[in-house]
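> pasting the structure only:
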């Protein structure tokens, strides 16, 4: 079986992420969306919330599953018998960072390959950080994230603002 992983923090998942996941699902037999638990990052959504949001938006893609992980990506991949990492690239700056990560992963496990997919033009400017910032200031995030999770993002932003 040809398996791949799309790793990331997905805080929250954007239409750009979803585009890469959908396209990966057409190339690979099985795609795992690997939601990274990074204790050094202050996330808007906790890991369980992120996993649940992603599960809701990929529920109609039969060969995609969603799991969280902590620690090294290559250790998670070894446990799940996955050999390919799929990363979306928006710009040259993404490539520099992802290229370095790819080389490090290859050093840690020479059997792992990284496949880069270019984002579609309409998503090339999109990031979770920009979505959160737009939402935080009351801007419209329609078209930036899957429609069904907009209420979740707005509600979470409202909760965060109440605590300040």
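Yes, it's here. Bear in mind that the values here come from a model prediction, so they are computed numbers and not experimental data. Numbering: from 1, shown residues only.
> Going by C-alpha atoms from here, please, whenever you check contacts or count neighbours.
OK.
> can you tell me which helix in this protein is longest?
Longest helix in the chain, counting residues (DSSP state H): helix 92-108.
> after that helix, next one along is what?
Remark: after helix 92-108, the chain's next helix or strand is strand 113-118, criterion DSSP states H and E.
> residue boundaries of the strands in this structure?
Remark: strands assigned in the chain by DSSP state E are 3-8, 30-36, 64-69, 84-89, 113-118.
> Which one of those lies nearest to residue 126?
Of all those, strand 84-89 sits nearest to residue 126, with 10.8 Å by CA to CA.
> could you measure residue 64 against residue 37, distance?
Using CA to CA, to the nearest Å, residue 64 is found at 19 Å from residue 37.
> hang on, the earlier thing: could I get the strands of the chain as TSV with mean neighbour count and distance to residue 104?
TSV is the format used below for the strands of the chain (neighbours: other CA atoms under 10 Å; distance: least, CA to CA, whole Å):
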stretch	mean neighbour count	distance to residue 104
strand 3-8	22	15
strand 30-36	23	17
strand 64-69	18	18
strand 84-89	22	13
strand 113-118	16	11
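> hold the first one in mind and look at this next one:
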């Protein structure tokens, strides 16, 4: 079984994130969509439990995966990503790239991960044009102005959650 991890803050999860999950599901049998929790950083717009629910609900909403829900494991971790991978027999780290400048930092992290855990490889998935500009920060900015445009970039569940928080 080919297992992969797609880790991020997902605060909130966007259609761009879901596109990475969808395309990774064409390559991998099981994908861990995990929130990397750094206790040294602020909590974020949504707490971890809310983000987990929003990811799960968004995966339910996206019927185009063509995969059984059991192929997606959603949760969080506080250790190093490579440690999580080793504990769960994950061999692939999935990384989405919005623009060319994302590649440098992601590639540096790939090299460090390869040095620490040689059996884990990285799959880089460049964003299609419609998602290259999309970021959680942009979504939060739209939501802070109650812009209906936010619904173009997130699932209805996330859009509703954004309306109920003080962005």
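Done, it's in. Note that the coordinates shown come from a computational prediction; the quantities given were computed from them, not determined experimentally.
> The longest helix of the first structure vs the second structure - mean distance after superposition?
Its matched residues in the second structure lie on average 0.9 Å from helix 92-108 of the first structure after superposition (mean CA distance after the TM-score superposition for the first structure).
> Which position in the first structure pairs with residue 155 of the second structure?
In the first structure, the residue paired with residue 155 of the second structure according to TM-score structural alignment is residue 146.
> hang on, its match packs against residue 16?
No. Applying CA atoms under 8 Å as the test, residue 146 of the first structure and residue 16 come out as separate, 9.7 Å apart.
> So for those two, which sits in the more crowded spot?
residue 16 (25 against 20; other CA atoms under 10 Å).
> dump the residue contacts of the closest residue in space to the more buried one that isn't next to it in sequence.
Leaving aside its chain neighbours, residue 16 of the first structure sits nearest to residue 123 (5.1 Å; criterion: CA to CA, 6 or more residues apart in numbering). Residues counted as contacts of residue 123 of the first structure (CA atoms under 8 Å, 6 or more residues apart in numbering) are 15, 16, 90.
> Number of residues surrounding the closest residue to the first one other than its chain neighbours?
When the adjacent residues along the chain are set aside, residue 15 of the first structure lies closest to residue 145, with 4.8 Å between them (CA to CA, 6+ apart). Residue crowding around residue 145 of the first structure was assessed by other CA under 10 Å; the count is 22.
> now residue 52 of the first structure
12.
> quick one: it and residue 83 of the first structure, what's the gap?
25 Å.
> Same check on residue 6 of the first structure?
Distance from residue 6 of the first structure to residue 83 of the first structure, by CA to CA: 12 Å.
> what do you get for residue 66 of the first structure?
17 Å.
> same thing with residue 14 of the first structure?
For residue 14 of the first structure, the distance to residue 83 of the first structure - CA to CA - is 25 Å.
> The two: who's more crowded?
Shown here are residue 14 of the first structure and residue 83; by other CA under 10 Å, residue 14 has more neighbours (23 against 18).
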